[in-house]
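Chemist: coords below, sequence missing:
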């Protein structure tokens, strides 16, 4: 699976057919088509570390969906942005979602709680399928096929203090394989700290060199 297809599948899972697909054979509305493109572009920009494009495409995506007046759809766009940030270990609260929480559906609220590391086991069935086992107490991120979903799950585990060195290594490998700079730098940083804490200075130095290689030129 290439990075683009993996990203698209993850977005389709995070959202729902109510937003991205056309039911009953009806023509897909223009706002829907435009929103999908903007969501894909802001998520891809976020993962490669292009903050300028990410911000512009996010605002365009949100504006397209806001035309519908449906809070739950705007909530999904906000959650998609928060999910890409969790994948990159940017673990600030999902501030854009909270004003929409009261009008969002149970699946959206469950996903927001999951990203915050606070989903209850009873909410697992409301989550996108790749995340249900993690919410229920599992930690087998390697069993998640989609690369973005795997990184999101690893980020949730780290937030909960449940990310083992093996989970961290899987996250590093996933981000590296996809060429996603932002999460790769974040997860390499975690791996470097683990090496330092374990008294492995040579490994820590090697990881620092790798981070320097990945980091954009200043």
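Modeler: Nice, I can see it. Remember, predicted model here, so these are calculated numbers, not experimental data. Numbers count the residues shown, from 1 in each chain.
Chemist: C-alpha from now on. contacts and neighbour counts both.
Modeler: Noted.
Chemist: on contacts alone, who are the packing partners of the helix or strand hosting residue 11?
Modeler: For residue 11, the element it lies in under DSSP states H and E is helix 3-14. Applying 3 or more Cα pairs under 8 Å, 6 or more residues apart in numbering; DSSP states H and E, we find helix 3-14 packed against helix 30-48, helix 71-87, helix 147-159.
Chemist: what angle sits between it and helix 147-159?
Modeler: 60 degrees (axes from the mean of the first three to the mean of the last three Cα atoms, to 10 degrees).
Chemist: residues making contact with helix 3-14?
Modeler: Outside of helix 3-14, the residues that reach it under the criterion Cα atoms under 8 Å, 6 or more residues apart in numbering are 20, 39-40, 43-44, 76, 79-80, 128, 146-149, 178.
Chemist: and that helix, which residues are buried?
Modeler: For helix 3-14, the neighbour count (16 or more other Cα atoms under 10 Å) marks 3, 6, 7, 8, 9, 10, 11, 12, 13, 14 as buried.
Chemist: let's bring in a second one:
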């Protein structure tokens, strides 16, 4: 079985959609279910459950002896963190980076904001367009063209690390997290908005965002 390009919608579809005769091995559905549960738990802010589900998914994939499958799971974990602005070394991926394809290494560089190390042709289409695009018009966001909500947030996190995030991008990312009810990334993006408002001296905007943060975090004052 070959997993097609390595971000969440495609790997989930590949793992779950391998129905054929005879029935696919149990690890495929188990890994897919665990990765979905990981993503749901992490984005909702439930770190304990997220860690357990990711460990289950990784164990199922590691049992195949295929570094490419494990690498894709590690990239899912790191990309989901980037969507929530929890950036840092993608250590699980780095440990097996010598045994994976250039496409996977290029994607790892992309989500880390190291776009000088990215080959756009090796990225999924929506991310490829973002790397290759010129600066959008004022008030416009290229993120709006990315259909999948989590992919959109990952792209926003990559833009932030690369220094290309615009105020319009920030608004799209915040409202994407809000519309999905994803507490962890919503708090992260509201925090970025609050910081920018404070730096700009926009006290009314800052106060309004702080009230929203308190509402989401469950600590209204």
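Modeler: Noted; the coordinates are in hand. Worth saying up front: this structure is predicted, and the values here are computed from it rather than measured.
Chemist: quick one: TM-score?
Modeler: Scored against TM-score structural alignment, normalised by the length of structure 1, the superposed chains reach a TM-score of 0.89; 208 aligned residues with a Cα RMSD of 2.1 Å.
Chemist: thinking again about what came up before, tell me the most buried of the helices and strands packed on helix 3-14 of structure 1?
Modeler: Comparing the helices and strands packed on helix 3-14 of structure 1 by mean neighbour count (mean count of other Cα atoms under 10 Å), helix 147-159 ranks first with a mean of 26.
Chemist: between the helix or strand that that one is followed by and helix 147-159, how many degrees?
Modeler: Downstream of helix 147-159 of structure 1, the first helix or strand assigned by DSSP H and E is helix 165-178. Orientation check (the same axes, to 10 degrees): helix 165-178 of structure 1 against helix 147-159 gives 150 degrees.
Chemist: number of nearby residues for the alignment partner in structure 1 of residue 182 of structure 2?
Modeler: Under the alignment by TM-score structural alignment, residue 182 of structure 2 pairs with residue 180 in structure 1. When neighbours are counted by other Cα atoms under 10 Å, residue 180 of structure 1 registers 22.
Chemist: same question, residue 22 of structure 2
Modeler: The burial count for residue 22 of structure 2: 6, using other Cα under 10 Å.
Chemist: so it is in which element?
Modeler: Assessed by DSSP H and E, residue 22 of structure 2 sits outside every helix and strand.
Chemist: which residues does residue 195 of structure 2 contact?
Modeler: residue 206.
Chemist: element containing it?
Modeler: Going by DSSP H and E, residue 195 of structure 2 is in helix 183-199.
Chemist: so how much does that helix differ from structure 1 once superposed?
Modeler: Mean deviation of helix 183-199 of structure 2 relative to structure 1 after superposition (mean Cα distance after the TM-score superposition for structure 1): 0.5 Å.
Chemist: tilt between that helix and helix 167-180?
Modeler: Using the same axes, to 10 degrees, helix 183-199 of structure 2 lies at 150 degrees relative to helix 167-180.
Chemist: and helix 183-199 of structure 2, which residues are buried?
Modeler: 183-194, 197.
Chemist: ok, the residues you listed vs residue 48 of structure 2, which is closest?
Modeler: residue 184 (13.5 Å; Cα to Cα).
Chemist: coming back round to it: next, the mean deviation of the helix or strand following the helix holding residue 11 of structure 1 compared to structure 2.
Modeler: Downstream of helix 3-14 of structure 1, the next assigned helix or strand under DSSP H and E is helix 17-20. Its matched residues in structure 2 lie on average 5.5 Å from helix 17-20 of structure 1 after superposition (mean Cα distance after the TM-score superposition for structure 1).
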